[in-house]
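In: return a 3D structure for these sequence lines:
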Amino acid sequence: MTKRIFVLYTGGTIGMSRSEHGLRPDTALVGKALAPFSDSLSFDWHVCDPLIDSSAVTLENWRDWLAILAEKIPQYDGTLVLHGTDTMAYTANILALALQGLNKPLVITGSQLPYDAPDSDAPPNLAAAVAAFSLELQEVAIVFNGKIFPAVGSSKVSTETAAGFDNPHFGALGRWNETDGWHDIQPRPSKLSDGLNTLALNPQAKVVCHTLTPGFAAQHMSDGLAHTAAQAAVLQSYGHGNAPSDEKFIQSVQTFTQKGGLMLNISQVPQGCAAAVYAQGSALRQAGVINAGKCNLETATALLTLAVSNGWTADAVQQKLADLGLV
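Out: The predicted structure follows:
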């Protein structure tokens, strides 16, 4: 029986064409990109209007895409999202966390070069993404450069090569090539589901990121927290979640969390883990910061956006981190 696949085309390099100002999103991809696979799969397209460069993605886009997917996913055997690479990992994480009870594959792909460009990586990425529907996954996954990655923990790691994505903590779920198909598959346990439930996403959710660097950064963050309208913040700290124990800095963090702000502490290290290892990080933990373990920036951003949207407490965020296997 032919599988029915819903395609959400958001834009991105994969379908771009040249203009006098540079590459721009185009609809020409729709009539040809998936035609080579139509003998075994049936594709229904939803073309977003307007198509966007993914660097322009907004919370409104995420809210709208979630609404479309919540309607369409139950009607199809799988979903393919075509997306630009710049924020693909952010979108993959918001979909993975917001689409609760997902029991079908949702595959996201794009490319570093347009579909019609010489030696483009778009055709093989599309072939691998389509082939991924045979794996019967029950989650959101990124397919890129012959690998499939779980959304949670994935990041864009290169603008220069076809190997644009990686998942430093959780690795690839499998590898694909045109000759052998999928191999080196890492089995994932099937999930029990009572049906798809989509979490709310508030386009007015205010989440920011602060990255610590030696020097002025801690003071700048302290000054900013005193006046911020942010409801939640990601703190990219050092190593195992360490930060300066400067009194003003710690006090500003504590004031922010005591007022109800959520602060998620993640490591700047791609394969880092923010945890209670060093005494240097003790003051930060006591100030109400949530240590997010293996959480990367993309997952942290998605998690806090949904936390603000749904009124989660710090304890609820901590539980979600545990459920995701991050702490």
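
In: CA atoms for contacts and neighbours, from now on please.
Out: Will do.

In: quick check: closest non-adjacent residue to Val317.
Out: Spatial nearest neighbour of Val317, excluding adjacent residues (CA to CA, 6 or more residues apart in numbering): Ala307 at 7.0 Å.

In: please apply the same query to Phe165.
Out: Lys156 (4.5 Å).

In: one more, for comparison:
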Amino acid sequence: MPRLLLLHTGGTLGMAGGRPSALRPAAFFKTLKSRCPELFQLADIELELFCNLDSSEMQPALWSRLATHLHRRLPDFDGAVVTHGTDTLAYTASALSFMLPGLDKPVVMTGSQRPLGEVRSDARLNLIDAVLSALQGPPEVSICFDSHLYRGNRARKVKVAEYDAFDSPNYPLLGTLGVEALFAPGLRQKGPRRLRERLESRVFLLKVFPGLDPALPLALLPQVRGLVLEAYGAGNYPLDPTLGHSLLPLFREARARDVPVVVVSQAHRNGVDLSLYESGAAALAEGALSGGDMTPSAALVKLMQGLAYHQDKEARARFIQTPIVGEMTDRPSNVHGTPAKKSRRAR
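Out: All right, here's what the predicted structure looks like:
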């Protein structure tokens, strides 16, 4: 049988309790073996408890430890499944995709909206689909949820109380697991498998909103090494100085302090084009970096890594604006991506 590593990090999937009491982390592997015994018919699965946390507690230091552990353990297995809470799942998946370049085996992350021990839980099917995806899916970091396989650094959590909790607005599915399991080829990464576990966590994610006082982010600049700005639409923000809310001074001060500003869109579909409107062009003139159609979570993690590995300003800018592991569309005219070819089938 193929060998599979299953790492548990916590999340709703392994919790106990529930209404009227609060959900809390609980023993997982005993529940897994009793509620999902068919999982072990698919592979020789080695279970490891990496941590047992609500995903709101997952921090960059844990991402680095998790990437290091996977890098060390993967050569002994045909693939890996990582169970994780849904709230920060897209952040962790993005982080692992950048930290494990050159992957030649699938690393599939999954979770659930209800604990595995509950009768109407979605955890059982998510686990089975994730194991199958880790054995037959593309060799990259992905998220398996509600019978869909998403590129990890392209996914967003979009729902709280429904089973189809994730979406990938700007990139097609890597797989669908219905009566048949169909997988796209996925990334074909160049170079050997590597570990890039360093991150600079002194960054900030700022969302533009009507009424934002520019003095607040300006006061923040001395405390951060980088900034991701969630702008309106194609990269717009207040520009008119006569109205008192212009954010242009923020870009100027960031440039003076060598604090990179990566601009992404609040819109889920498509991405920024800083050359399209006056405010975007003004930001470009002050050294702003386009995040294209990256999700805010992918842009934030990529900025963390760019700051950790690239001290040179130009090298850092090239890294942030160049697709590394499929996190952004190479050509702005093709922000929707192209449909994935169905290359593998499994029953």
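
In: got the contact list for the lengthiest strand in structure 2?
Out: Counting by DSSP state E, the longest strand found in structure 2 is strand 44-53. Strand 44-53 of structure 2 has contacts (CA atoms under 8 Å, 6 or more residues apart in numbering) with 1-11, 25-26, 29, 66.

In: ok, now with 6 Å
Out: Identification of contacts with strand 44-53 of structure 2 by CA atoms under 6 Å, 6 or more residues apart in numbering yields Met1, Arg3, Leu4, Leu5, Leu6, Leu7, His8, Thr9, Gly10.

In: give me the buried positions along that strand.
Out: Of all the residues in strand 44-53 of structure 2, those buried under the rule 16 or more other CA atoms under 10 Å are Ile45, Phe50, Asn52, Leu53.

In: would JSON lines of those with distance to Ala283 of structure 2 be doable?
Out: Shown next, in JSON lines, are the buried residues of strand 44-53 of structure 2 (distance: CA to CA, whole Å):
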{"residue": "Ile45", "distance to Ala283 of structure 2": "51"}
{"residue": "Phe50", "distance to Ala283 of structure 2": "42"}
{"residue": "Asn52", "distance to Ala283 of structure 2": "42"}
{"residue": "Leu53", "distance to Ala283 of structure 2": "40"}
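
In: among those, pick out the one closest to Arg202 of structure 2, please.
Out: Leu53 (22.8 Å; CA to CA).

In: quick one: that closest one from Phe28 of structure 2, how far?
Out: Using CA to CA, to the nearest Å, Leu53 of structure 2 is found at 12 Å from Phe28 of structure 2.

In: show me where the stretch 201-327 of structure 1 has its helices.
Out: Applying DSSP state H, counting those that start in this stretch to the stretch 201-327 of structure 1 gives helices spanning 217-225, 247-258, 282-286, 297-310, 314-323.

In: pick the most buried one from the ones you listed.
Out: Ranked by average neighbour count under the criterion mean count of other CA atoms under 10 Å, the helices of the stretch 201-327 of structure 1 are headed by helix 297-310 at a mean of 23.

In: quick check: angle from that helix to helix 314-323?
Out: Relative orientation of helix 297-310 of structure 1 versus helix 314-323 (axes from the mean of the first three to the mean of the last three CA atoms, to 10 degrees): 140 degrees.

In: helix 297-310 of structure 1 vs structure 2, average offset?
Out: Compared with structure 2 after the fit, helix 297-310 of structure 1 shows a mean deviation of 1.2 Å (mean CA distance after the TM-score superposition for structure 1).

In: off-centre distance for that helix?
Out: Centroid separation between helix 297-310 of structure 1 and its chain, computed with CA atoms, centre = their mean, to the nearest Å, is 10 Å.

In: stretch 112-120 of structure 2 too?
Out: The chain centre lies 23 Å from the centre of stretch 112-120 of structure 2; the measure is CA atoms, centre = their mean.

In: and what of stretch 299-317 of structure 2?
Out: On CA atoms, centre = their mean, the centre of stretch 299-317 of structure 2 falls 17 Å from the chain's centre.

In: can you check stretch 142-149 of structure 1 too?
Out: On CA atoms, centre = their mean, the centre of stretch 142-149 of structure 1 falls 14 Å from the chain's centre.

In: also stretch 261-281 of structure 2?
Out: For stretch 261-281 of structure 2 - counting by CA atoms, centre = their mean - the centre lies 20 Å from the chain centre.

In: stretch 29-36 of structure 2 too?
Out: Put simply, stretch 29-36 of structure 2 sits 28 Å off its chain's centre (CA atoms, centre = their mean).

In: kindly report the same for stretch 172-180 of structure 2.
Out: Chain-centre distance of stretch 172-180 of structure 2: 19 Å, with CA atoms, centre = their mean.

In: and that stretch, what's buried?
Out: For stretch 172-180 of structure 2, by 16+ other CA under 10 Å, it's Pro172, Leu173, Leu174, Gly175, Thr176, Leu177.

In: please narrow those residues to those residing in helices.
Out: Judged by DSSP state H, helices contain none of the buried residues of stretch 172-180 of structure 2.

In: can you redo those residues as a markdown table with distance to Val141 of structure 2?
Out: Compiled in a markdown table, those are given as follows (distance: CA to CA, whole Å):
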| residue | distance to Val141 of structure 2 |
| --- | --- |
| Pro172 | 15 |
| Leu173 | 13 |
| Leu174 | 11 |
| Gly175 | 13 |
| Thr176 | 16 |
| Leu177 | 17 |
